[in-house]
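A.B. asks: sequence and computational prediction follow.
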Amino acid sequence: MDDLIAEFLTETNEALAELDTALVQLERAPDGETLARIFRLVHTVKGTCGFFGLSRLEGVAHAAENLLGLYRDGERAVTPEGVSAVLASIDAIRTIMAGLAETGAEPPGDDAALRARLEALAAPEAGAVPPGQEALTEPLLEPAAECEEPELPGPLPTPANDGAPTPLAAAPAAPAAGTGAEAALPVQAIRVSLPVLDDLMTLASELVLVRNQLLQVARSQGDSAFSAPLQRLSRITSELQEGVMKTRMQPVSAAWSKLPRLVRDLGQELGKRIELVMTGGETELDRQVLELIRDPLTHMVRNCADHGLEGPEERRRAGKPEAGRILLSARQEGGRILIQIADDGRGLDLDRVRRRALERGLVTEAALAGMDDADVARFVFRPGFSTAEAVTAVSGRGVGMDVVRTNIERIGGSVDLRSSAGRGTTLTIRIPLTLAIISGLIVQAEAERFAVPQAAVVELVRVGPGGATLEWVNVAPVLRLRGQLLPLVPLGALLGLAPALEAGAAVEGFVAVLHADAGRFGLLVDGVFDTEEIVVKPVAPILRDLAAFSGNTILGDGGVIMILDPGGVARLAGLSLGRAGEAEAEGAAQSTDTAQLLLFRAGGQPTPLAVPLGLVARLEALPAESIELVGEGPAVQYRGRLMPLLPVGAWSRPQPGATQQMLVFQEGERMLGLMVDEILDVVQEPLALRPSGARPGFLGSAIIAGRGTDVLDCAHWLRLGDPAWFGHSGGPVPRLLVVEDSGFFRQIVVPALSSAGYAVTECADAAAALALREKGAMFDAVLTDIEMPGMDGFDLLAEIRRGGPWAALPVVALTSRTGPRDMARGHAAGFNDYVAKFDRDRVLAALGRAISGLRSAA
């Protein structure tokens, strides 16, 4: 094939990929800039076709250009019919180009009907735009909120074929005719075939391994003449591998470029109103991985549109907006990329799945009866399995979800499905960073070495003589880091390389503080070596089910080690980091509050007591001799100040030589020690609180860790121990309205806000809050829960923003649902901030920003 024709095909494919997304955006929200860009791209395609004598391509492009020209000049209104016709012309151009690429000549065909359709829409009798009329009054797609607009990707490479050219960088759009200055710009990109890039990547990886081996040899020989050249070689190798990696890494949005068009067409075909929201499109991953996930993503989005989302009438009956939402998000999680596809539809019909599984003989009735919902849902990944009642052009043939799982697992990834009836379905894909070179921290547990992605390491802490000291909550080790308790995971014991730590045992080593999902934990290891650039290889199929690992690598000394996945380590250890956000992303209904609680005994009573762990500053065991009687009660000299002590229930001074367990509460300079008998455990569980009647000092009772437990009212005990605990130091006191239906959370949040200097008014629901507005009450900010009976947080925000004296008030969401999907929705809805419950510091910081922003605007 002629080189010029090959170049034309590549550039035109890039333009067509951009046109699909731009046309969908134009239909949703017409604007002059988008129209001009679309017209310029089509005009360039038409002009190039004429140069090469491609008459069939030129005829289709010319007819589309005529209609777009009328839209651009304002002589015709942009209509769904017109956008559909232009999209049909784009499809026709693709078909012709496919034949041109295969044979070197335009394939035979008749485009008269398509050209006539375009010409009819451009004809004078089609109607001009009446003065003052908007170009599009009834878009088929619901417009997304401004900060949720899908990011338009740049020009994309053609589908991967051996030897097909791909751009090293996005080439600039073709300049409009007559713009001499733009035409004079130098070329900023060249095209390199994909096999060449693959070879470069392989060579760069091998060079990194050889460099690491040389550096290892140099370290063992001490100072030598090779040290300086090796350091220079190391720097050059790092720069080279970084440059080569950039040529292979692409944003995940490149795999999403066709989805807006796909969703738009499916909406028309299925008679549904569908809104597609995409976040995290800038997350980068290897090009080969991108190609492998492109088709699985497309299939899953089609499933959401067809199976997941209801029709407009069914959604109205269910009390949902007519427009269904499909949310697509991506983010890096340790050494993996996490992609989620979620919808707010009807959810998976698990009863139908059970029936189909029995009909197909995939499971016996006895085995099915013992399965939980998550196991039942996984039947959809079986080959040939489908719940569709009829075969359609969209789905129902039972081909797809098994291929999705196969393609994902082929690259060492995993796919999981969770669904909630009436709430929607979420598919979660975890993909390792294959063929990537990352910086890793090399650690040791027993005699084995492991690599931890440097991006997940927050800090290193030495424990033992001269360093920090571990504390114990029952049999669980914790590290007190700047006043916060950090759960620890002993790596050797977790992987079965060493016995479990005994409570109270002296421990030496290092703690790598890691960030996983939405929380932090400490990885306890025996030794830490150095950071090293490592080549990530996918986990072998036989090790794929080991959640603790995301890959393996070869070190400079030739040793093969595993790369730890921080999120997998946390899950394997049973830590509940980030589960609140994950539960929301899965669309799961949560009818109870989830809390991390400290369990203890006090007052000589056998019934355990509980207090939210986030409110406790420290756990202490002080010698009995240190307790003094000062004034009317016991106290202790603690950290240079006299700290009052308060017993919970009956108390007697411990015998000499014994210790007194206590929970230390601190707010600024104020401190209070709550004396208890025994610390039991730290748990995180759903909390179904049964309110207590006339029991001062207790919020109520609940079943926690399998036992009936009384939950303390911290505000009561703090006021009892220090009547001035919630006093204010003068100056203007910000007025804050807290809207929260859970009495438990109100008892936690309100004292913390009061002690921070806010005058707090609390309401149990949105209706009570709006009643205060009608009475003329004014506040400086509103802090509201999301999940509430009746009117939820989103509805309350919409009512506040609708108008009236509260319209400009800052509104901060306080919720247990903090996944990426939730935060994107919250910010798009108009919340000033969106923070997690129990995260006191972030709540106060968010309120401070919101109120200071309001005052500066005033």
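C.D. replies: Thanks, I have it.

A.B. asks: from here on, contacts and neighbour counts on C-alpha atoms
C.D. replies: Noted.

A.B. asks: ok, now how distant is Leu543 from Val399?
C.D. replies: In this structure, Leu543 and Val399 are separated by 27 Å, where distance is defined by C-alpha to C-alpha, to the nearest Å.

A.B. asks: wait, Pro453 touches Leu441, no?
C.D. replies: Yes: taking C-alpha atoms under 8 Å as the contact criterion, Pro453 and Leu441 are neighbours in contact, 6.3 Å apart.

A.B. asks: who has more neighbours, these two?
C.D. replies: Pro453 (24 against 21; other C-alpha atoms under 10 Å).

A.B. asks: list the contacts for that one?
C.D. replies: Gly334, Gly335, Ile438, Ser439, Gly440, Leu441, Ile563, Leu564, Asp565 (C-alpha atoms under 8 Å, 6 or more residues apart in numbering).

A.B. asks: in addition, the following structure is provided for comparison:
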Amino acid sequence: MEKDPFRYFRIEAREILDVLSQGILKLETRGASSAARKADIDRLLRASHTLKGAAGVVGHDAIAKLAHRMEELLAGHARDDGSSRTPISALLDVVDAIASELTALGAPAAQATGAATAPVEKNAESVRLDLLEVDGVLASIADVSARLASASASSAGLVRVELAVRKVEEWLAAAKYAGDRSSLDWDTVIETVGHLRGELRVEREALEGVIDGAERRVREALDDARRLRLLPAETLFAELARAARDAAAADVTAPGAPPRRVELETAGGDLRLDAHVLGLLRDALLQLVRNAIAHALEPETERRSGGKPATGRIAIRFELRGSRAVVTCRDDGRGIDVEAVRAALVAAGLASEQAAGEMDVAALVRVAMRRGVTTRASATELAGRGVGLQVVGSVIERLRGELTVRTEAGRGTTFELDVPVSMTAAAALVVEAGDVAATIPLDAVARTTRVAGGDIARSPEGDALSDGGEMVRFASLARVLRREGKELGHRDFSTAVLLEIGGLRAAVGVDRVLGVANEVVRPIPAPAVADPIVVGASLDGQGDPRLALDPRSLVEAVRRLPGALRPTPLPERKSVLVIDDSLTSRMLERGILEAAGYDVTTAASAEEALEVARERRFAVFVVDVEMPGMSGLEFVAHTRADPMLGATPAVLVTSRASAEDRRRGLAAGARAYIVKGEFAQDEFLDAVRRSVG
């Protein structure tokens, strides 16, 4: 039985609410008896009836009654009898009441991530999505892809076996013709070995064929699943139109004055973006629309005296530029009052008069976004608290995007948001630096070039590389990520990756460029305070993690680094073996420990850890307790009894929190006991440091 009986109803109801909201707002602009108006009312009546029926099926009487009320109100408009029409605001009140009932049901996955779906009539043949399920499909396919790559590596092992059998066959033939007089039937032996080699070749070719076909289908399925997570930009348009109407109604010049007339134009609604990106853009665009009405669009009398139409205009456009989405919000208002913004910054103590006077519009807006500045003398329901631009700035930062602002006095202002289409999957350049594999978004890579140490100009202020006559700041990626075993100031690099983003340029030296891949980036768990350069991780074909790098933070880090003129040995890094069957836990602990300067090796089971521990020495073991096969307690007891491993301390990290569990862990020989549910980075690092000594 379905655990959540309202799961699909919520999604359908949200779609219908979009249709109702957009359609009702259109009624305000239609002629009293136009054919388009009648078609709109018919469409709204059908949508209301569908919602009433769906609510009845799932037994939600309140929404069914509200939908019926909507039908009655729309019927008055359909009769074309002016006395029967209710105000548009009354229709919108019913929409709001239905939305409140839906919210009370709890947020489904799609709603919780800020995602919406296409209007009902355009979405009739599409599947209604639960984003958590889509993400689960993506993760499963990515895992299968990694396992297939491992199987592909196994087929390479069959090739080696085949070659070994061929050598045995050759040795036996040589022994036969050398006159070996043993009792072996050489012809039979050679024939048997030859037959075995032939069978191995057939099996290997069959396995390779299966793997190639499966990998191809998995890649296709992964691409399909990624597309499922992309939603059309038009899913935001209904809410933005409603926000513009409500803001115009709230921003009246005097009590009893008519609401300000505002027209919202939208374009590019068929552009599809990742649901997470679209949800964040929603927050930014809502603020920009409200700010335009509160600060930019003039009252009707002022607009008429200035030769403008009485109705203010806000235009929102989505478009694809290369691999990124550019969202433009343009108004035809009075423009940004640059001097008022400068005065507000000075009054708030955020800049001196001289510094504020030297800032251009873009710089002024950047400061206002970070610190929450308003030019209004008093706050209203709509504006005056300096929150709007802060929200926009936060969205740009979270999406790692770019914001461009253009304004012209008396003509209006344009905000342009340049953001990725997806934060979870993107084409990336895969590189290797030291012991780290990493990915860099491809749209930030200008080019790659072969370099040697002599190509790098060095100075105390920073190293640089000549590119087309221009000196570009340079550093090794391993140095930026603090992953070098020693300072490599005079090292010869094989490849430099030239990066360009937001007008900034830099180059990083890498050991190898491994190619281009479409990466599914997984976020690093919240407790792991990683370097801002690292925004997540992906998995390669063998299931090993690759760091996903933020290009802007990487460029800024390179430009901040001083020169690497004098090699300085770094202290020896302590080696830690992290043992946990959970990939998330391994990545979390590895990230924390590496950021603290430890050399970290991971194992997915206690059995694997024992093999690794016998091959090299470790300063400490960090062990999960509950694992398939040998448990963490058994691992600790086993290593304590082993003459070779007994001196290596162990730190247990587990979800078991009872006093008895702690007693058993320490009795087994662990130096420290950390509970995952109470996980604190400082406590974890302190336990490791105390154990290492």
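C.D. replies: Perfect, thanks for sending it. None of these values were measured; they are calculated from a predicted model.

A.B. asks: tm score of chain vs chain?
C.D. replies: TM-score for the superposed chains, counting by TM-score structural alignment, normalised by the length of the second structure: 0.54, backed by 469 aligned residues with a C-alpha RMSD of 5.3 Å.

A.B. asks: from the contacts of Pro453 of the first structure, keep the buried residues only.
C.D. replies: The neighbour-count test (16 or more other C-alpha atoms under 10 Å) marks Gly334, Gly335, Ile438, Ser439, Gly440, Leu441, Ile563, Leu564, Asp565 as buried among the contacts of Pro453 of the first structure.

A.B. asks: Leu358 of the first structure: which of these is nearest?
C.D. replies: Taking C-alpha to C-alpha as the measure, Leu358 of the first structure sits nearest to Asp565 out of those, at 37.0 Å.

A.B. asks: counterpart of Ala238 of the second structure in the first structure?
C.D. replies: Using TM-score structural alignment as the criterion, Ala238 of the second structure maps onto Ser257 of the first structure.

A.B. asks: now do the SS call for its match.
C.D. replies: coil (DSSP: H, G, I helix; E, B strand; the rest coil).

A.B. asks: next SSE downstream of the lengthiest helix in the second structure?
C.D. replies: Secondary structure assigned by DSSP state H gives helix 131-177 as the longest helix of the second structure. Next along the chain after helix 131-177 of the second structure, taking DSSP states H and E as the criterion, comes helix 186-228.

A.B. asks: quick one: that next one to helix 131-177, angle?
C.D. replies: Angle of helix 186-228 of the second structure versus helix 131-177, following axes from the mean of the first three to the mean of the last three C-alpha atoms, to 10 degrees, is 160 degrees.

A.B. asks: same for helix 186-228 of the second structure, what does it pack against?
C.D. replies: Here helix 186-228 of the second structure is seen to pack against helix 131-177 when contacts are counted using 3 or more C-alpha pairs under 8 Å, 6 or more residues apart in numbering; DSSP states H and E.

A.B. asks: run the last query once more with 10 Å
C.D. replies: Helices and strands in packing contact with helix 186-228 of the second structure are listed as helix 131-177, strand 272-274, strand 425-433, strand 512-520; criterion 3 or more C-alpha pairs under 10 Å, 6 or more residues apart in numbering; DSSP states H and E.

A.B. asks: for whichever helix or strand comes after that helix, what is the distance to the chain centroid?
C.D. replies: Tracing the chain past helix 186-228 of the second structure, the next element assigned as helix or strand by DSSP H and E is strand 230-232. Shown here is strand 230-232 of the second structure, whose average C-alpha point lies 15 Å from the average C-alpha point of the whole chain (C-alpha atoms, centre = their mean, to the nearest Å).

A.B. asks: same thing with stretch 16-24 of the second structure?
C.D. replies: Averaged C-alpha coordinates place stretch 16-24 of the second structure at 30 Å from its chain's average position (C-alpha atoms, centre = their mean).

A.B. asks: neighbours around Leu514 of the second structure, how many?
C.D. replies: Applying other C-alpha under 10 Å, we find 13 other residues in the vicinity of Leu514 of the second structure.
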